[in-house]
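Chemist: just need the structure, nothing else, for what follows:
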Amino acid sequence: MKEFLDYTLIEYDNFNFKVYTLLEIIVVFFIVKLLLYIIKTGITKSTRFDVAKKYSVYQLIKYFAYVITAVTFFHIIGFNVSYLLLGSSALLVGLGFGLQNLFSDFISGIILLIDSSVKVDDVIEVDGLVGKVVQIDFRTTMVVTRDDKYIIVPNTDLTKNQLVNWTHNDILSRFEIKVGVSYNSDVNVVIKLLKEATLSHKDVEKKPEPIIRFSDFGESSLDFTILFWSNEVFRIENIKSDIRIKIFDLFNENTIEIPFPQRVVHSPK
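Modeler: Alright, predicted model coming up:
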């Protein structure tokens, strides 16, 4: 058995990679995977954190474990990590200048995971792009848009640019729909129908109650604005569409006209 364990698999100059070295690496690998599984299970069952924070905590622990594992592998093989880093310091300085953006993304990833300003399942808006956070890695964050397109966003873009987090504190978000009706419409009836259409949707919050504003006397219509609150931020455009359809049906039932823009064209004499 000892002869088998001492059998040299790779030999180069003073470097000897033996069977027992390979077995040590395999054992360490499986121990780390087992520990990560136990930690993940414990974090998942914990009731102290929400889903997003559980993800962040586990990601930080996993990356830390990977670093320790890599150092351990070097030690088992026989490399002195301190000498390796010292000998390659000049190279690392050169790489540092060339990979500034990459390092910046890594630091930004750590910041996002620690301070939880952006979490998994948050609905965010960056540079006009609205998406739900699917995964946060050290370098990039994956978001899915309302068109179900997956976009990879560098973490630096989430920390240095102005960012709107629609679901940061689980507070209801307010949205609006604009509607115009003809000048011969009964304003009180219009307000009643708009509120009825809005409250009929299951994803519109009943408290606070939707607000109907008579916004303005338009060029060809009386303009109203519906203000309502909802938790369904990501699919809000679908909710608005459903409400508009309901408004259209109620207007037809009550002979409320939505006017076409009117233009007067004068022909030259």
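Chemist: C-alpha only now, for contacts and for neighbours.
Modeler: Fine.
Chemist: tell me where this structure has strands.
Modeler: With strands called from DSSP state E, the chain shows them at 8-12, 15-18, 123-126, 129-136, 140-145, 150-154, 163-165, 173-181, 211-217, 222-230.
Chemist: Leu102: which of the ones you listed is closest?
Modeler: Across those, Leu102 has its closest neighbour in strand 150-154 (9.0 Å, C-alpha to C-alpha).
Chemist: picking that back up, CSV please, covering the strands of the chain and showing mean neighbour count and distance to Tyr83.
Modeler: Listed next are the strands of the chain as CSV, based on neighbours: other C-alpha atoms under 10 Å; distance: least, C-alpha to C-alpha, whole Å:
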stretch, mean neighbour count, distance to Tyr83
strand 8-12, 11, 19
strand 15-18, 16, 16
strand 123-126, 20, 43
strand 129-136, 20, 33
strand 140-145, 21, 31
strand 150-154, 16, 33
strand 163-165, 17, 43
strand 173-181, 16, 55
strand 211-217, 15, 69
strand 222-230, 20, 58
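Chemist: second input sequence below; structure requested for side-by-side comparison:
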Amino acid sequence: MERFAERIRAVLAWSVHFAGADVSVADALVAALALAAAYALARVARRVLERRLGSHVNLTPNARFLILRSTTVAILCVGAVAALNILQIRLTGLAVTFGFLSVGIGFGLQNITSNFVSGIILLFERPVRVGDLITVGDSLGRVEAIGIRSTLLRTADNVELIIPNSQFIEQTVTNWTYRDKSVRVHVLVGVAYGSDTQLVVRLLLDLARAHPLALQEPEPAVQLTTFGESSLDFALLVWIPDPAQRPDVVSDLNFAIDATFREHGVEIPFPQRDMRVISADS
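Modeler: Below you'll find the model as predicted:
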């Protein structure tokens, strides 16, 4: 037993020189325990805060997320500093060590670093918040969570998209709910040449005013946009209170326009082409 104990003590006393300090196996184990304790404390604190903050009606989802994220990061940072103190590693020596390492792996970590910095910018500047309806590239969805590396987006089809944070900084992002949730919907329709345009305008406005989701202030409007090849092209402009309702409102108005135009004899044309065939003999 004594020989076994001596071997254990020898293993625990074995050390390596790292970042200007002699780090033993025993110190490394204690530092690992400190990190594990910090991680466990961060999870417990997050759960407690989630229960406490859930009862505060005045807090927005984005404010709750920022408080939870900041608390978790702060506890983990304290644990990391404690682990470094246990290992007796000076930050200056660590910076020099990682400075040499960064030369070799810097190019490979460019994307990770870019996403990390972009995540910090998103959390502090808040151009995108939890609960916002946004469009990034070809993706439209509601923001579920903003992490350090990526952002979780949920589409209308309940598909979860994990988007790197750098895309929010490098690309144009459409935030449909940034300051004002009300948006204007464009419903396009064409009628045959020779149709009564005043009747078309009246029918379209009546349909817009009758829709339960359409706002009456600002008032709906109708514009004659272009003289098309086969039709007079109109745009019905309707304001709605929530951009998430846009697909349903457009669909409802399209169905209503088709039924109303049929009832009043307004023709919705389709493209036509006249072809003349000239024989070679003639």
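Chemist: and the TM-score between them?
Modeler: TM-score of the superposed chains, computed with TM-score structural alignment, normalised by the length of the first structure, equals 0.81; 260 aligned residues with a C-alpha RMSD of 3.1 Å.
Chemist: coming back round to it: how about the strands of the first structure in a markdown table, adding distance to Leu102 of the first structure?
Modeler: Compiled in a markdown table, the strands of the first structure are given as follows (distance: least, C-alpha to C-alpha, whole Å):
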| stretch | distance to Leu102 of the first structure |
| --- | --- |
| strand 8-12 | 34 |
| strand 15-18 | 33 |
| strand 123-126 | 20 |
| strand 129-136 | 15 |
| strand 140-145 | 10 |
| strand 150-154 | 9 |
| strand 163-165 | 20 |
| strand 173-181 | 35 |
| strand 211-217 | 47 |
| strand 222-230 | 38 |
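Chemist: tell me which of those lies nearest to Glu237 of the first structure.
Modeler: Comparing the strands of the first structure under C-alpha to C-alpha, the one sitting nearest is strand 173-181, at 9.9 Å.
Chemist: residues in the second structure aligned with that closest one?
Modeler: The alignment of strand 173-181 of the first structure onto the second structure (TM-score structural alignment) spans residues 183-191.
Chemist: what's the average distance of the matching stretch to the first structure?
Modeler: After superposition onto the first structure, stretch 183-191 of the second structure sits on average 1.2 Å from its aligned residues (mean C-alpha distance after the TM-score superposition for the first structure).
Chemist: among the strands of the first structure, which is nearest Asn101 of the first structure?
Modeler: Going by C-alpha to C-alpha, the one of the strands of the first structure nearest Asn101 of the first structure is strand 150-154, 9.3 Å.
Chemist: now do that closest one and strand 129-136, the angle between them.
Modeler: Strand 150-154 of the first structure runs at 80 degrees relative to strand 129-136, counting by axes from the mean of the first three to the mean of the last three C-alpha atoms, to 10 degrees.
Chemist: ok, residues contacting strand 150-154 of the first structure?
Modeler: Asp105, Arg139, Thr140, Thr141, Met142, Val143, Val144, Thr145 (C-alpha atoms under 8 Å, 6 or more residues apart in numbering).
Chemist: now do the contacts for Thr226 of the second structure.
Modeler: Contacts of Thr226 of the second structure by C-alpha under 8 Å, 6+ apart are Leu232, Asp233, Phe234.
Chemist: tell me the contacts of the last one?
Modeler: When contacts are counted by C-alpha under 8 Å, 6+ apart, Phe234 of the second structure touches Leu188, Val189, Gly190, Val191, Val222, Gln223, Leu224, Thr225, Thr226.
Chemist: reformat the residues you listed as CSV; add distance to Leu35 of the second structure.
Modeler: CSV is the format used below for the contacts of Phe234 of the second structure (distance: C-alpha to C-alpha, whole Å):
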residue, distance to Leu35 of the second structure
Leu188, 60
Val189, 63
Gly190, 66
Val191, 70
Val222, 64
Gln223, 64
Leu224, 67
Thr225, 64
Thr226, 66
